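Engineer: Provided below are the primary sequence and the corresponding predicted coordinates.
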Amino acid sequence: MSAAEISRLARGTLLPGFAGATAPRWLLDELEAGLGGVTLFAINGNVPGTEALAALNARLGKDATPLITIDEEGGDVTRLSGHLAASPYPGNAALGAADDPELTRRVYRSLGAELAEVGVNLNFAPSVDVNTAADNPVIGTRAFGSDPQLVARHAAAAVTGTQEAGVAACAKHFPGHGATVEDSHLGVPVVDADLALLERRELVPFRAAIEAGARAVMTAHLNLPEITGGVPATLSPAVITGLLRERLGYQGVIVTDALDMDGASGAIGIPEAAVRALCAGADLLCLGPREHEASVRAVLAAIEQAVRSGRLPAERLADAAARTGDLKRWLAGHSPAAVDRTAGLDAARRALRLTGGLPSWTGAPLVVELAASGNIAVGPTPWGLAPFAAETVRVQGAATEAGPLLERATGRGLVVVLRDAHRHEGQRALASALLAARPDAVLVEMGLPVWRPEGAVHLATYGAAEANARAAAERLGLVAA
């Protein structure tokens, strides 16, 4: 195989990020030279609006046939608004709470249709992790639930719906990120599970997604000591080739989670992580939001050197190119579906869970939102009931804030909005102080409803998307249904 062919095949494995809402010259040149595609990131300014995004993606595809990828899960992980607005579609936790696979299929088909309209052809969704760790800092409401069979039926529905819209689905994060309390953006989480446990739990929804025809699967930067022996799954032949290819029989495209994450490259650097991932059996390398022209050059050099030294067989690159080519041919043969945003609100309404009876209020209640930091995957997307409430105040969440808030709420109703209160001691302390003085207050949990004070009126939305907020506001009588 010639050096030029090796270079082109190496480029075909890369999905870099880039800065801005227009395609830089270096990126267009790389696409013409065979670059696999790009990953769009709101934090890079790639998503200024739907019209501009459609124009950007049309330019990217003018002289090449790139994969244009994005993390658009709906719910709390949304990119299409550029982090300026919450999603009109609830996330997986709400869909799992509603537990209607046909509704999940409908939501993902509409979400896929919106992606197709702006030129995205590979969506890094759905998350099919089984969230068995309540304190999981990075999955949480991104999962359909904690029961493998429930997650499996919705995984299949989500894959089917997405691909009915002509967009390739990518089931993630293999072999399952739900049983850890660590974030792989910041380190290498450990999942203490042997193969038997994985078969009963983590692998169940991945099998369902594969059977539903998922065109891609994304790996996770996890250490499974019983299987990987300390190596992150993304870099482990035992996981990618042994588990996913051989045991599960998956023949589609395998893409890595972002290689700039510490869980993959913190100890070895991105170029080395790229080589190891390809050796392990990955086909596409998501480099991450900060990895632009210089990183592409460095990764290409590392891959080419690995081939020249015999460490990475050229046939491995050819195999990756063949799978990517199959994916592009599949995309060329599919037509988009129609957008159906009513599906999002329908699902959000059906996901609501009310404990206790709502009080009768005279006039508009005071809505108190307790600040909650998101994780890196979620980003700075706005959330809460403020768009639907007459008066809202957002506080940090500490028991010492109760006095002024109670005074402000004198003579009217009180709604306290939480987000993953089980993970935030300050939220629990302030909510408890407010409830002690105002037992008629209503708690609205917009994360996972793990913490529920006994006797409190509690409304769980299973997510903080715009659809979740509107559905909650309707139930509370803040807006008309």
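Structural biologist: Here it is on my side, so go on.

Engineer: all contacts plus neighbour counts: C-alpha atoms, from now on.
Structural biologist: Noted.

Engineer: do a quick rundown of the helices in the stretch 1-150 of the chain.
Structural biologist: Along the stretch 1-150 of the chain, the stretches classed as helices by DSSP state H, counting those that start in this stretch are 3-11, 25-32, 50-60, 92-98, 101-117, 148-164.

Engineer: number of residues surrounding residue 269?
Structural biologist: 15 (other C-alpha atoms under 10 Å).

Engineer: just to revisit the earlier point, can you redo the helices of the stretch 1-150 of the chain as JSON lines with mean neighbour count?
Structural biologist: Below are these laid out as JSON lines (neighbours: other C-alpha atoms under 10 Å):
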{"stretch": "helix 3-11", "mean neighbour count": "19"}
{"stretch": "helix 25-32", "mean neighbour count": "16"}
{"stretch": "helix 50-60", "mean neighbour count": "17"}
{"stretch": "helix 92-98", "mean neighbour count": "26"}
{"stretch": "helix 101-117", "mean neighbour count": "25"}
{"stretch": "helix 148-164", "mean neighbour count": "26"}
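
Engineer: among these, which comes closest to residue 406?
Structural biologist: Across the helices of the stretch 1-150 of the chain, residue 406 has its closest neighbour in helix 92-98 (31.3 Å, C-alpha to C-alpha).

Engineer: can you give me the strands for the chain?
Structural biologist: 14-16, 37-39, 67-70, 122-123, 168-174, 216-219, 253-256, 285-288, 353-355, 366-370, 391-395, 414-418, 442-445, 457-460 (DSSP state E).

Engineer: reformat those strands as CSV; add distance to residue 140 and mean neighbour count.
Structural biologist: Formatted as CSV, the strands of the chain follow (distance: least, C-alpha to C-alpha, whole Å; neighbours: other C-alpha atoms under 10 Å):
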stretch, distance to residue 140, mean neighbour count
strand 14-16, 27, 26
strand 37-39, 24, 25
strand 67-70, 20, 23
strand 122-123, 20, 27
strand 168-174, 13, 28
strand 216-219, 18, 28
strand 253-256, 21, 26
strand 285-288, 22, 25
strand 353-355, 17, 16
strand 366-370, 18, 24
strand 391-395, 23, 15
strand 414-418, 14, 24
strand 442-445, 13, 26
strand 457-460, 14, 23
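
Engineer: another one to put next to it:
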Amino acid sequence: MTARAVILGCSGRSLLAEEAAFFRDVQPWGFILFKRNIGSPEEVRALTADLRATVGREDAPILIDQEGGRVQRMGPPHWPAYPAGRRYGGLNGSAVTMARLGARLMAHDLASVGINVDCAPVLDVPVAGAHDVIGDRAYGTMPDTVAEIGRAVAEGLMAGGVLPVMKHIPGHGRAGCDSHKGLPVVEASRADLNAHDFRPFRALADLPLAMSAHVVYAELDPSRPATQSRIVIEDVIRGLIGFDGLLMTDDLSMHALDGAFRTRAEAAFAAGIDVALHCNGDMAEMHGVLEGTPALAGVALRRAEAALSRLPSDAGDFDVREARARFEAALSVAA
């Protein structure tokens, strides 16, 4: 069956019969897990297998937000706690090496339970006075530092068989409010955005996947957030930044967006988004999103296939115990 251009969540640690039937019927391209879905490793492994069984695709993408720090869906007691992105930026000479190693360890954790996509690295560059929704999730406050460490995180994930999703393109670092709760409006000039906010994304434009920002850039398109702005997607993300990978929305259930869920999805696809993301597992909302979601076809299908083709068939030998000891020792010395 043809996949639909959507990534969906589910309600708990195991699939409800209603959810399984729904996913078999609508054939989402992929799925996303949150903390509500995370139990023991055995439970997560069973859930990812069951999700893939509903769509009949062994390589169906299953996403998670596993950055470290505040944004870590899998953690103690079953998995280690990882540092926030800012911690890597403070490691000076070993920042890139440890960021890559930390991401490689995360990839091992994720791949071992069937998760093959991580919504990281965060390439947003915070500025003074911005809301702290990004805050210590950022690798630094200078674009080149963010790009360098972000590249290392992406490489570490891919080395472990997990695809990275760079976010939140074209940049959430200036936002004055949390887009989970409201719609940020950024007043910076195009020149300032290009020189600062866009730079990490341009440096990593070869990555396979990116997530859009629910942010209005007033000088670019004063009436629509990037997720629903053809101007931002065509002129900036595809043009100025040069990203030709698969572009997914941030979560369509966030309060930065308004209107019916069908309308939210339709506006995103009309703007040039490839795949819609809906995270909370609410069945009524998912039905609405699906009403505005097309089949995955054309250039979006090409981008999706290209992304999945970059999953390595063999992550190679990796001494997890030695790597984790080395990682923890480096963080301990830095502390």
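Structural biologist: Now that the structure is in, tell me what you want to look at. Bear in mind that the values here come from a model prediction, so they are computed numbers and not experimental data.

Engineer: could I get the TM-score for this pair?
Structural biologist: The TM-score (TM-score structural alignment, normalised by the length of structure 2) is 0.89; 326 aligned residues with a C-alpha RMSD of 2.3 Å.

Engineer: using a markdown table, please lay out the strands of structure 1 together with distance to residue 113 of structure 1.
Structural biologist: Output for the strands of structure 1, formatted as a markdown table (distance: least, C-alpha to C-alpha, whole Å):
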| stretch | distance to residue 113 of structure 1 |
| --- | --- |
| strand 14-16 | 22 |
| strand 37-39 | 18 |
| strand 67-70 | 14 |
| strand 122-123 | 11 |
| strand 168-174 | 11 |
| strand 216-219 | 18 |
| strand 253-256 | 22 |
| strand 285-288 | 23 |
| strand 353-355 | 29 |
| strand 366-370 | 33 |
| strand 391-395 | 34 |
| strand 414-418 | 32 |
| strand 442-445 | 30 |
| strand 457-460 | 28 |
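
Engineer: still on that earlier bit, so which of the helices of the stretch 1-150 of structure 1 comes closest to residue 333 of structure 1?
Structural biologist: With C-alpha to C-alpha as the criterion, residue 333 of structure 1 lies closest to helix 148-164 of the helices of the stretch 1-150 of structure 1, at 11.3 Å.

Engineer: where does that closest one end up in structure 2?
Structural biologist: Using TM-score structural alignment, the residues of structure 2 aligned to helix 148-164 of structure 1 are 143-159.

Engineer: structure 2: matching residues for stretch 112-127 of structure 1?
Structural biologist: So stretch 112-127 of structure 1 is aligned with residues 107-122, judged by TM-score structural alignment.

Engineer: gap between that stretch and the chain center?
Structural biologist: Counting by C-alpha atoms, centre = their mean, to the nearest Å, stretch 107-122 of structure 2 is centred 11 Å from the centre of its parent chain.

Engineer: can you give me the end-to-end span of that stretch?
Structural biologist: Stretch 107-122 of structure 2 has an end-to-end distance of 16 Å (criterion: C-alpha to C-alpha, to the nearest Å).

Engineer: which other residues reach that stretch?
Structural biologist: Applying C-alpha atoms under 8 Å, 6 or more residues apart in numbering, the set of residues contacting stretch 107-122 of structure 2 from outside is 41-42, 44-45, 48-49, 61-67, 79, 137-139, 150-151, 153-154, 156-168, 320.

Engineer: what of stretch 153-160 of structure 1?
Structural biologist: Stretch 153-160 of structure 1 has contacts (C-alpha under 8 Å, 6+ apart) with 95-96, 99, 101-102, 104-105, 107-109, 126-128, 144, 169-171, 205-206, 208-214.

Engineer: that stretch vs structure 2, mean deviation?
Structural biologist: With mean C-alpha distance after the TM-score superposition for structure 1, stretch 153-160 of structure 1 departs from structure 2 by a mean of 0.9 Å once superposed.

Engineer: list the contacts for residue 140 of structure 2?
Structural biologist: Here residue 140 of structure 2 is in contact with 85, 86, 89, 125, 126, 146 (C-alpha under 8 Å, 6+ apart).

Engineer: looks like the fifth one contacts residue 171 (just checking).
Structural biologist: No: counting by C-alpha atoms under 8 Å, residue 126 of structure 2 sits too far from residue 171 to count as a contact (9.1 Å).

Engineer: what range does stretch 235-254 of structure 1 cover in structure 2?
Structural biologist: Aligned using TM-score structural alignment, stretch 235-254 of structure 1 spans residues 228-247 in structure 2.

Engineer: buried ones in the matching stretch, by neighbour count?
Structural biologist: For stretch 228-247 of structure 2, the neighbour count (16 or more other C-alpha atoms under 10 Å) marks 228-234, 236-238, 241-247 as buried.

Engineer: likewise for stretch 323-343 of structure 1?
Structural biologist: 323, 324, 327, 328, 331, 336, 337, 339, 341, 343.

Engineer: okay then, goodbye and thanks.
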